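In: here is a sequence with its predicted model. Questions after.
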Amino acid sequence: MTTTSTTPTTTSTTTTTTTTTTAHLAVVTLQLTIQEVFVPALSNPQSTEFQTLAVSFTSVCDVIYRAKYGIFFIRTIVISFIPVFRSRMAADTQVVLEVVFNETAIATNANATMPKDIDIKDTLKEAVTNPNSAFNLSVVPNSITIIRVPNTSTSATTITTATPVITTVVPAAPTTTSVVTNTLTTVSVEFTSKGETFISDLSTSSSQAFQTRASLIKTQLEPFYRSAFASFNSLTVIKFRNGSIINTMNVAFSSSAVPNSKEIGTVLIKAAQNITAFNINPTSVTVSGEVVTSSGISSKTSLFTASCLVVLSLLLSS
């Protein structure tokens, strides 16, 4: 009799366990002006004009900062281009730039410290004023300023290791996704630029004159509203009308915390004292049809009421 013996076979399944290590980044934000004619396309980060100028700028800045700070420097990022007007119709380009450092690498090196803000600014200033520098853009040296101190953010570096484990299939639990919708409320705001000349191109939203002025108003006024209201979302210029120039814009807020007309108008009136790129007549500010005065008291005057006041004034004078 022949006996057959079977040897049990053991199957081992190897899976990959992924270990994620988190590195902290320190970000310093600079602002500076370059003598490059601003065009409306530079307001759009997706445009060819934006991306071409951004690459030209960051490629040189990366070389400058890597030579200075070595492995502690990661990269520079252009956040936005903004028009800076030399006159009513001509604008240079302001650059908002982030300089990113590896805070984790600095912290783990006993001989390293985070570069000081003034050193980061001066490094760029020295490079643009050095005639032997590779910097080929006309930066205005005294325009380089720090607008935000190092701010910690997080990115992840993934290290993969393989560990033998027995594969167990567990049915996935149902996943519930919650979507939170942040609704916005838009408020109409209008003001007059007294003494400025209205041109026909300002009636067409696709014209360069319209886009340049709209971009100017947006970039100048948004910081005031963002500083005043945590619920502020955005500002959009809608149209321009003759007389001298009447500017109409929509200001959007989170619907859960919309300021009243008096508060919204008061921000614009106060901004008039600090803005020189265009004129804001403080007595012309209206919010949702309400006239907001410099004292902050809002009133609504209808056409019928105004007509009655004129008639009454004529009767009294006669």
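Out: Sure, I can see it.
In: only C-alpha atoms for contact and neighbour calcs from this point on.
Out: OK.
In: in the stretch 1-150 of the chain, which spans are helices?
Out: Assigned by DSSP state H, counting those that start in this stretch, the stretch 1-150 of the chain shows helices spanning 48-69, 103-107, 117-129.
In: just checking, next helix/strand downstream of the strand or helix carrying T192?
Out: Assessed by DSSP states H and E, T192 sits inside strand 184-193. Next in sequence after strand 184-193, counting helices and strands by DSSP H and E, comes helix 208-228.
In: quick check: angle from the helix or strand following that next one to helix 208-228?
Out: Once helix 208-228 ends, the next helix or strand along the chain (criterion: DSSP H and E) is strand 232-242. In terms of direction (axes from the mean of the first three to the mean of the last three CA atoms, to 10 degrees), strand 232-242 departs from helix 208-228 by 140 degrees.
In: surely L235 touches K218?
Out: Yes. Using CA atoms under 8 Å, L235 is in contact with K218, at 6.1 Å.
In: so these two - more neighbours on which side?
Out: Legend: neighbour count by other CA atoms under 10 Å for L235 and K218, higher for L235 (23 against 17).
In: mean neighbour count and distance to Q208 added to the helices of the stretch 1-150 of the chain, as TSV?
Out: Below are the helices of the stretch 1-150 of the chain laid out as TSV (neighbours: other CA atoms under 10 Å; distance: least, CA to CA, whole Å):
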stretch	mean neighbour count	distance to Q208
helix 48-69	16	15
helix 103-107	17	43
helix 117-129	16	31
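In: would JSON lines of the ones you listed with distance to C308 be doable?
Out: Output for the helices of the stretch 1-150 of the chain, formatted as JSON lines (distance: least, CA to CA, whole Å):
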{"stretch": "helix 48-69", "distance to C308": "54"}
{"stretch": "helix 103-107", "distance to C308": "69"}
{"stretch": "helix 117-129", "distance to C308": "62"}
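In: pasting the second one now:
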Amino acid sequence: MESVVKEPFQEELRNRESPEFKALAKKVVSIFEFIFRKRFGEFFLRIIVLRFSPASPARARRQARTTVDTEAEVEAVFNRSASVQELPQASEVTEVVRQDVANTSITSQFNISLDASSITVTKDINTTANATTPAAPTPVANATTPVATNATTPVATNATTPVANATTPVATNATTAAATTPATTTEALIVKRLSFKTDETFTSDLLDTSSTAFTDRATLLKTQLEPFYKAAFTAFRFLTAQSFSNGSIVNNVALSFGGSAPNASAVGEVLVNAASNITAFKIDTSSITVDGTSVSSGVSHKISLLTASLLVVLSWILSNQQ
């Protein structure tokens, strides 16, 4: 997806590690994740900024401006476990995003101005649903150009004798391009929705996904919880904080798994077991739900059975000693 940001382009924006790139990317990610999460709910995962580049100089001339705006190319990652019918189509995404970007009450929240008419979806949503390697499709498409050129030109101009030789550079160039082009990752991601309460004071800025409080808390949950899930499940990929609400703090996160995912009980049990090892906040283990189903009670029930079994064994040993 492409969009023009109404901010002058700087050469530093070409460098992903520059402070200018990171600052603008943060604003772009915040507003688009807000829009996509509101519009597409559980099917949406995240936004990735692929690159910034200068907008068309013709645009600046039309607006009688001496500076050139910044064009942002981003990727919207959707959950491939959804069916093709459930995923939004390119035309639908273009329309709803344009509507929200034109709403100044939304853009003002994120301190960014976008040109609604410039919003274009460059690929079908179904084909990019879980692509996790940025910009891979571009070099792959370009790789076909030298193959076609080298294959047809020598054959046409050098008659029939060089035909056999003409196939050699075609194969060689094709192989080289394929070898040097990053492979597109199309792993299907299965998402588990995890919710739990912590004994902290809720503040209203946690409702704003672009706020420092939201970003800091999202990072905290990621650093505190991801190691436990990585250790427990080889299929675990990453954790994404989606929202926070009052009570003291209700934390709603998405756990993404590749290939296969554990059941709700197993996901909840990892958090129950990890609770005593986490000192940054205190988890209310009775509040844990996975995909809307309470799992903490099932874990507690297993513990109770184990405790009861031990007590029976202990009682039997003591009675035999008397």
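Out: Now that the structure is in, tell me what you want to look at. Remember, predicted model here, so these are calculated numbers, not experimental data.
In: drop the TM-score for these two in here.
Out: Remark: TM-score between the superposed chains equals 0.39 [TM-score structural alignment, normalised by the length of structure 1]; 137 aligned residues with a CA RMSD of 3.1 Å.
In: so which of the helices of the stretch 1-150 of structure 1 is nearest T192 of structure 1?
Out: Closest to T192 of structure 1 of those is helix 48-69 (CA to CA; 31.3 Å).
In: just the angle between the closest one and helix 117-129, please?
Out: Angle between the axes of helix 48-69 of structure 1 and helix 117-129 is 110 degrees (criterion: the same axes, to 10 degrees).
In: helices and strands around helix 48-69 of structure 1, which ones?
Out: If you count contacts as 3 or more CA pairs under 8 Å, 6 or more residues apart in numbering; DSSP states H and E, helix 48-69 of structure 1 packs onto strand 73-85, helix 117-129.
In: state the helix or strand in which T160 of structure 1 lies.
Out: Element membership for T160 of structure 1 (DSSP H and E) is strand 145-164.
In: now do K192 of structure 2
Out: Element membership of K192 of structure 2, judged by DSSP H and E, is strand 189-198.
In: tell me the helix or strand right after that strand.
Out: Immediately after strand 189-198 of structure 2, counting by DSSP H and E, sits helix 212-232.
In: tell me what that next one is packed against?
Out: Counting by 3+ CA pairs under 8 Å, 6+ apart, the packing neighbours recorded for helix 212-232 of structure 2 are strand 236-246, helix 264-275.
In: adding distance to E95 of structure 2 as columns, could you present those in JSON lines?
Out: Shown next, in JSON lines, are these (distance: least, CA to CA, whole Å):
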{"stretch": "strand 236-246", "distance to E95 of structure 2": "24"}
{"stretch": "helix 264-275", "distance to E95 of structure 2": "36"}
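In: need the ones you listed in JSON lines (columns: distance to T144 of structure 2 and mean neighbour count).
Out: Shown next, in JSON lines, are these (distance: least, CA to CA, whole Å; neighbours: other CA atoms under 10 Å):
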{"stretch": "strand 236-246", "distance to T144 of structure 2": "32", "mean neighbour count": "19"}
{"stretch": "helix 264-275", "distance to T144 of structure 2": "44", "mean neighbour count": "18"}
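In: of these, which approaches D115 of structure 2 most closely?
Out: So among those, strand 236-246 is nearest, using CA to CA, at 26.5 Å.
In: what inclination does that closest one have with respect to strand 189-198?
Out: Using the same axes, to 10 degrees: strand 236-246 of structure 2 against strand 189-198 is 40 degrees.
In: in TSV, list the helices and strands packed on helix 48-69 of structure 1 along with distance to E222 of structure 1.
Out: TSV is the format used below for these (distance: least, CA to CA, whole Å):
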stretch	distance to E222 of structure 1
strand 73-85	12
helix 117-129	25
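In: can you say which of those is nearest to L314 of structure 1?
Out: Closest of the helices and strands packed on helix 48-69 of structure 1 to L314 of structure 1 is strand 73-85, at 46.1 Å (criterion: CA to CA).
In: I'd like to know which elements the closest one is packed against.
Out: With contacts taken as 3+ CA pairs under 8 Å, 6+ apart, strand 73-85 of structure 1 sits against helix 48-69, strand 91-102, helix 208-228.
In: and these: which comes nearest S299 of structure 1?
Out: Nearest to S299 of structure 1, of all these, is helix 208-228, at 21.5 Å by CA to CA.
In: report the buried residues of that closest one.
Out: Under the neighbour-count criterion of 16 or more other CA atoms under 10 Å, helix 208-228 of structure 1 has 209-222, 225 buried.
In: could you check the angle that helix makes with strand 73-85?
Out: For helix 208-228 of structure 1 against strand 73-85, the angle by the same axes, to 10 degrees is 120 degrees.
In: quick one on the thing from earlier: how far off strand 232-242 does the strand holding T192 of structure 1 point, in degrees?
Out: Strand 184-193 of structure 1 runs at 40 degrees relative to strand 232-242, counting by the same axes, to 10 degrees.
In: and strand 184-193 of structure 1, what's buried?
Out: Of the residues in strand 184-193 of structure 1, L184, T186, V187, S188, V189, E190, F191, T192, S193 count as buried by neighbour count, 16+ other CA under 10 Å.
In: I'd like to know which elements that strand is packed against.
Out: For strand 184-193 of structure 1, the packing partners by 3+ CA pairs under 8 Å, 6+ apart come out as strand 245-254, strand 286-287.
In: got a list of contacts for the strand holding T160 of structure 1?
Out: For strand 145-164 of structure 1, the external contacting residues (CA atoms under 8 Å, 6 or more residues apart in numbering) are 12-32, 117-118, 121.
In: what's the distance between A90 of structure 2 and A23 of structure 2?
Out: Separation of A90 of structure 2 from A23 of structure 2 (CA to CA, to the nearest Å) stands at 28 Å.
In: could you check which of the two has the larger neighbour count?
Out: Neighbours around A90 of structure 2 and A23, counted as other CA under 10 Å, are more numerous at A90. The numbers are 16 against 11.
In: quick revisit: now the strand holding T192 of structure 1 against strand 245-254, angle please.
Out: Here strand 184-193 of structure 1 points in a direction 160 degrees away from that of strand 245-254 (the same axes, to 10 degrees).
In: ok, back up a step: and the helices and strands packed on strand 73-85 of structure 1 as a markdown table, adding distance to I246 of structure 1?
Out: Below are these laid out as a markdown table (distance: least, CA to CA, whole Å):
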| stretch | distance to I246 of structure 1 |
| --- | --- |
| helix 48-69 | 30 |
| strand 91-102 | 21 |
| helix 208-228 | 12 |
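In: quick check: buried residues in stretch 36-54 of structure 2?
Out: 36-37, 39, 42-54.
In: could you work out the most separated pair of the residues you listed?
Out: For those, the farthest-apart pair by CA to CA is E42 and P54; their separation is 33.4 Å.
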